[in-house]
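Student: dropping a prediction and its sequence here:
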Amino acid sequence: MGILSGLMGNASEIDIKHVEREFEKILVEGEQVEKAYKLIRDLFVFTDKRLILLDKQGVTGKKVEYHSIPYKSITHFSVETAGNFDLDSELKIWISATQMPIEKQFKNDKNIYGIQKSLASYVLR
């Protein structure tokens, strides 16, 4: 998927070499990036140890929040697909000791299945 697709809210899988360089400051020794998806300015990064959600904030995107979630802390997750009138898809991730899920919205996107499949493969290990 191209830049326009990413700007429209569609997730696209991105090259992990670029992500490894960007994340070298926060990855622990021996931790490997295995998959990464871009959603507008945000990233879903699957490493061999955790899920990292990168949330770029503000107009310039210089302020960045790295939300690190060990796979063992994810209690459950759900995917809501787009319908005929509601074109948004949604991913919700619940973390132990929290009541409210982390929610991410996608625009009528088939790659939500790829993200869900990656999430399932890591959580269900």
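Tutor: Yep, that arrived.
Student: every contact and neighbour count from this point should use C-alpha atoms.
Tutor: Noted.
Student: how about the strands in this structure?
Tutor: Counting by DSSP state E, the chain has strands at residues 12-13, 33-39, 42-47, 50-57, 63-70, 74-80, 88-95, 102-107.
Student: nearest to V123, out of the ones you listed?
Tutor: Comparing those by their distance to V123 (C-alpha to C-alpha), the top pick is strand 74-80, with 7.0 Å.
Student: list the buried residues in the closest one.
Tutor: I74, F77, V79 (16 or more other C-alpha atoms under 10 Å).
Student: repeat that for stretch 54-66.
Tutor: Within stretch 54-66, the residues scored as buried using 16+ other C-alpha under 10 Å are L54, D55, K56.
Student: need the contact list for the second one.
Tutor: Going back to what we said before, that points to D55. By C-alpha atoms under 8 Å, 6 or more residues apart in numbering, D55 lies in contact with R41, D42, L43, V64, E65, Y66, H67.
Student: out of the residues you listed, which comes closest to L27?
Tutor: Closest to L27, out of all of those and judged by C-alpha to C-alpha, is Y66, at 11.2 Å.
Student: structure two is appended below for comparative analysis:
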Amino acid sequence: MPLTDQMNRKAQTKSLNNYEPFQHAESLNIDVHWEELPHNIHGLWTGTAIIIDPRCNTVQTRCTLAHEIVHAELDQPLLHKHYAARIEARCDRIAATRLIDHDEYQCVLKAYPNNLPYIANELGATQRILHVFAQHHSRESKKMPTPTTNAILAWTLISEIQHPADLPQILTTNEHPIVSFKTFRDSATFTNKRLIVRDAQGLTGKKVEMYSLPYSSIHMWSSENSASSLDRDEELELWTKMGHIKIRIRKGLDVRKIDRLISENVLK
């Protein structure tokens, strides 16, 4: 794989969640190489290095590397297929707990019950890793909740960023951006008229779906915060003409600032 492609792949895997498998491998002095592997094999721990198939997409790369890192940490020889299956299952469990944030999983699960493909995409994990995570952490029930067709929208604000470069193209007359945030799948911008959420679709993210929520459609809202915004994630809930929307706000961001922004524009 060309060096520029490797750098792009590393940058993409870092942006999906707090756990950074490439950084973890580097901290363990494990070399990562790119080489086409036999069918259905995405990665391999050779005993001295990890090989990743360059045909893997970003999510597969991230999950495969996390899995192979556990193999490297355990460094157990596969002496019999019975033990091999147990080791593979153990590697999956450890990788899943590193790749998926439990609180984020619960938040997305509530918004999209049993929608496995969407939840996996939102969390930056393969469906296999998500299934392993759900089994490991769901002790009261061995399966996810019953599907529902009326799922609410849920977004997570991760950190404040510069306004997207192409944002002016969609702003109306006398509309201007106030603040923008990084989300798991792209960005969210609060303007003086509405909330605009960009939702990258597919594996490449080239297709972008836009959500536009005018402040005039908000009937009621509530905000939850801890004694210190650094303690834990916070939550903002909106009741709109179309239904209930949850906005999760990562620790370090000021939920009161966003609450005040909504108040100033809804109560005009």
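Tutor: Noted; the coordinates are in hand. Remember, predicted model here, so these are calculated numbers, not experimental data.
Student: skipping its backbone neighbours, what lies nearest R41 of structure 1 in space?
Tutor: K56 (6.1 Å; C-alpha to C-alpha, 6 or more residues apart in numbering).
Student: one more: W94 of structure 1?
Tutor: Leaving aside its chain neighbours, W94 of structure 1 sits nearest to P101 (4.4 Å; criterion: C-alpha to C-alpha, 6+ apart).
Student: same question, T183 of structure 2
Tutor: L157 (5.1 Å).
Student: and if you look at K35 of structure 1?
Tutor: F46 (5.1 Å).
Student: what sits against the equivalent of that neighbour over in structure 2?
Tutor: Structural correspondence for F46 of structure 1 with respect to structure 2 (TM-score structural alignment): F190. With contact set as C-alpha under 8 Å, 6+ apart, F190 of structure 2 has these partners: P177, I178, V179, S180, I196.
Student: what sits against the second one?
Tutor: Looking back up the chat, that one is I178 of structure 2. Counting by C-alpha under 8 Å, 6+ apart, I178 of structure 2 has contacts T189, F190, T191, N192.
Student: looking at the residues you listed, which is nearest L3 of structure 2?
Tutor: T189 (33.6 Å).
Student: now that closest one: how far from E73 of structure 2?
Tutor: According to C-alpha to C-alpha, to the nearest Å, T189 of structure 2 and E73 of structure 2 sit 42 Å apart.
Student: out of the two, which sits in the busier spot?
Tutor: Set T189 of structure 2 next to E73 and count neighbours by other C-alpha atoms under 10 Å: T189 wins out with 23 against 10.
Student: the lengthiest helix in structure 2 corresponds to what range in structure 1?
Tutor: For structure 2, the helix with the greatest residue count under DSSP state H is helix 81-99. Residues of structure 1 offer no counterpart to helix 81-99 of structure 2, counting by TM-score structural alignment.
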